[in-house]
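1. got a sequence here, can you build the structure:
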Amino acid sequence: MRLTPSTRNSLFWLLFILNLAGVFWGFIFFYGEQFAQTTPALWPFLPDCPLFALLFALALISLKARISSNLFSFFVFAGSLKYGFWTVFVLSAYTHFYYQTPFQSFLSIALIIAHIWMCLQVFLLASLIKVKSWHLAPVLGFFLLSDYSDYVWLTHPIAPQSALPFLFPFTIALTLLATFGGYWVLKNAKRPLLRIV
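-> Below you'll find the model as predicted:
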């Protein structure tokens, strides 16, 4: 789909601002208390979705400035898929935990919509990322370390305790699917769905 330069530029900055808003909202309102209770050494593994909203915004800027790293962009692509899908699944599967009040219900539905978009928006960049086979190891390694941190060192997002024995292997499966599936998508992406950079 062809856009005029001004429309493309407007869409680019809209995406950038929306992701920065997600960063602020996530870091302050969802992870603020967890940061206070977690040792700083584990902070890189704490704010999954806000972190990848921030990284997506940085990926947009780097692509626009023609200084992008394909490894970094692949990391952002796979991470956005993984954590976006994880959030949608968990909020949909454990309604008894996340929908206890009208406000919680509203918030959970808003988060589902935002995280569906988080999964979809990275496909706008797919044809611009030239992924290499060696990219798989560092990306997979970080995600597996993050999964270990989440369920062994307990840096996972707020979730029902009874769900953790299932969520640990489920999250590892998502790591494999997002990393190898993302690699396959990027290898086969030929033309942009919508050119924004």
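2. going by C-alpha atoms from here, please, whenever you check contacts or count neighbours.
-> Will do.
3. closest to the centroid, which residue in this protein?
-> The centroid of the chain falls nearest to residue 80 when counting by C-alpha atoms, centre = their mean (2.6 Å).
4. my guess is it meets residue 118, correct?
-> Yes - here residue 80 lies in contact with residue 118, judged by C-alpha atoms under 8 Å, at a distance of 6.1 Å.
5. so what sits against both of those two?
-> Residues touching both residue 80 and residue 118 (C-alpha atoms under 8 Å, 6 or more residues apart in numbering): residue 53.
6. remind me which helix or strand the residue nearest to the centre of the chain belongs to.
-> In this structure, residue 80 sits in helix 70-93 according to DSSP states H and E.
7. got the buried residues for that helix?
-> 70-88, 90-91 (16 or more other C-alpha atoms under 10 Å).
8. same deal with stretch 21-36?
-> Buried residues in stretch 21-36, counting neighbours by 16+ other C-alpha under 10 Å, are found at 22-23, 26-27, 31, 34-35.
9. which of those fall within helices?
-> Here DSSP state H is the test, and these give 22-23, 34-35 as lying in helices.
10. distance to residue 12 added to those, as TSV?
-> Conversion of these to TSV gives the following (distance: C-alpha to C-alpha, whole Å):
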residue	distance to residue 12
22	16
23	17
34	32
35	31
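11. and of these, the nearest to residue 108?
-> Distance from residue 108 was checked for each of these by C-alpha to C-alpha. The minimum falls on residue 22, at 14.2 Å.
12. isn't that closest one up against residue 55?
-> No - using C-alpha under 8 Å, residue 22 is not in contact with residue 55, being 11.4 Å away.
13. and the helix holding residue 80, how far from the chain's centre?
-> Averaging C-alpha coordinates over helix 70-93 and over its chain gives two centres that are 4 Å apart (C-alpha atoms, centre = their mean, to the nearest Å).
14. please apply the same query to stretch 160-170.
-> On the basis of C-alpha atoms, centre = their mean, stretch 160-170 is displaced by 19 Å from the centre of the chain it belongs to.
15. just the buried positions in stretch 2-15, please.
-> For stretch 2-15, burial by neighbour count (16+ other C-alpha under 10 Å) applies to 8, 11-12, 15.
16. and what of stretch 93-111?
-> Of the residues in stretch 93-111, those buried under the neighbour-count criterion (16+ other C-alpha under 10 Å) are 98-99, 105, 108-109, 111.
17. to compare against the first, here's the next sequence to fold:
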Amino acid sequence: MLYIRDWLMHRSFLILLLIVNVIGTIYGYIWYGPQLSETPPIFLPFVPDSPTASLFFVFVLIAWLRHTNWPFIEALAVVTLVKYGIWAVVMNMLVLVVTGQLGFAGWMLVISHGAMAVQALLYAPYYRMSFIHVVVAAIWTLHNDVIDYVFGMMPQYQMLSQYTQQIGYFTFWLSIVSIAVAYIFSRRH
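-> The predicted model follows:
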């Protein structure tokens, strides 16, 4: 177990993970480009869910490379990585069920978003967040759900539009589970 811990926090591995997450974040913002061009400015921070989650983790990695912790960012990272990692996997699997197919981009989203959730969990022992940090992340995340499903700013999956209410309900409970995961991690310190 000590070997895995040493490997996960090895400077070279953290730099590699940082590079991968920066590339994924940039790609994510590009993927959201068409939707962002139609988004009212007040909602812009809340629309690109997954790239913002990986951006939070980019800042966590930068902090760790500087031998420090930024607990508010850690809480935002863990909640959003778990939530949007799982959410995108489930939505793409739903696309597969509804349409009977999932192209290369869909499978790439399944793999990359699954990895987002896994990295959030793998790094749990290194977070230094407390209850108040998780509360702030919870407010951000639940507010984002309102922006998405009350104001209609959710990610655009046209082939799933008939399931918007059910997806909104699922998303709310996924937020609660992700917040609970962060809370459990925060109790370790």
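18. residue 144 of structure 1 matches what in structure 2?
-> In the superposition onto structure 2, residue 144 of structure 1 corresponds to residue 142 when matched by TM-score structural alignment.
19. can you name the helix or strand that its match falls in?
-> Counting by DSSP H and E, the element that carries residue 142 of structure 2 is helix 131-149.
20. so which elements touch that helix?
-> For helix 131-149 of structure 2, the contact count by 3 or more C-alpha pairs under 8 Å, 6 or more residues apart in numbering; DSSP states H and E identifies helix 71-99, helix 164-186 as packing neighbours.
21. mind putting the buried residues of stretch 93-111 of structure 1 into TSV with distance to residue 43 of structure 1?
-> Supplementary listing: these in TSV, determined by distance: C-alpha to C-alpha, whole Å:
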residue	distance to residue 43 of structure 1
98	24
99	27
105	28
108	24
109	27
111	22
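22. report the contact partners of residue 133 of structure 1.
-> By C-alpha under 8 Å, 6+ apart, no residues touch residue 133 of structure 1.
23. one more time with 10 Å, if that's ok
-> 183, 187 (C-alpha atoms under 10 Å, 6 or more residues apart in numbering).
24. so what corresponds to it in structure 2?
-> When structure 2 is aligned by TM-score structural alignment, the residue opposite residue 133 of structure 1 is residue 131.
25. what does residue 157 of structure 1 give?
-> Residue 157 of structure 1 maps onto residue 155 of structure 2 when the alignment is built from TM-score structural alignment.
26. pull the number of nearby residues for the nearest residue to that match once chain neighbours are set aside.
-> In space, not counting the residues next to it along the chain, residue 155 of structure 2 is nearest to residue 47; the distance is 7.3 Å by C-alpha to C-alpha, 6 or more residues apart in numbering. When neighbours are defined as other C-alpha atoms under 10 Å, residue 47 of structure 2 has 23 of them.
27. ok, residue 47 of structure 2 touching residue 32?
-> Yes - when contacts are counted by C-alpha atoms under 10 Å, residue 47 of structure 2 is listed as touching residue 32 (8.1 Å).
28. between those two, what contacts are shared?
-> Common contacts of residue 47 of structure 2 and residue 32, defined by C-alpha under 10 Å, 6+ apart, comprise residue 155.
29. residue 68 of structure 1 and residue 32 of structure 1, how far apart?
-> Computed as C-alpha to C-alpha, to the nearest Å, the residue 68 of structure 1 to residue 32 of structure 1 distance reads 30 Å.
30. same deal with residue 145 of structure 1?
-> Distance check for residue 145 of structure 1 against residue 32 of structure 1: by C-alpha to C-alpha, it reads 22 Å.
31. then residue 133 of structure 1?
-> Applying C-alpha to C-alpha, the value for residue 133 of structure 1 to residue 32 of structure 1 is 37 Å.
32. hang on, the earlier thing: the match of residue 144 of structure 1 - how many residues pack around it?
-> Residue 142 of structure 2 is flanked by 17 other residues according to other C-alpha under 10 Å.
33. so how far is residue 79 of structure 2 from it?
-> Applying C-alpha to C-alpha, one obtains 11 Å for the distance of residue 142 of structure 2 from residue 79 of structure 2.
34. give me the common contacts of these two.
-> If you check residue 142 of structure 2 and residue 79 against C-alpha under 10 Å, 6+ apart, the residues they both contact are 175-176, 179.
35. comparing stretch 109-122 of structure 2 with structure 1, how large is the average distance?
-> In this overlay with structure 1, the average offset of stretch 109-122 of structure 2 from its partner residues is 1.1 Å by mean C-alpha distance after the TM-score superposition for structure 1.
36. what stretch of structure 1 does that stretch fall on?
-> Alignment note (TM-score structural alignment): stretch 109-122 of structure 2 is matched to residues 111-124 of structure 1.
37. in that stretch, which residues are buried?
-> When burial is assessed from 16+ other C-alpha under 10 Å, stretch 111-124 of structure 1 yields the following buried residues: 111-112, 114-116, 118-119, 121-123.
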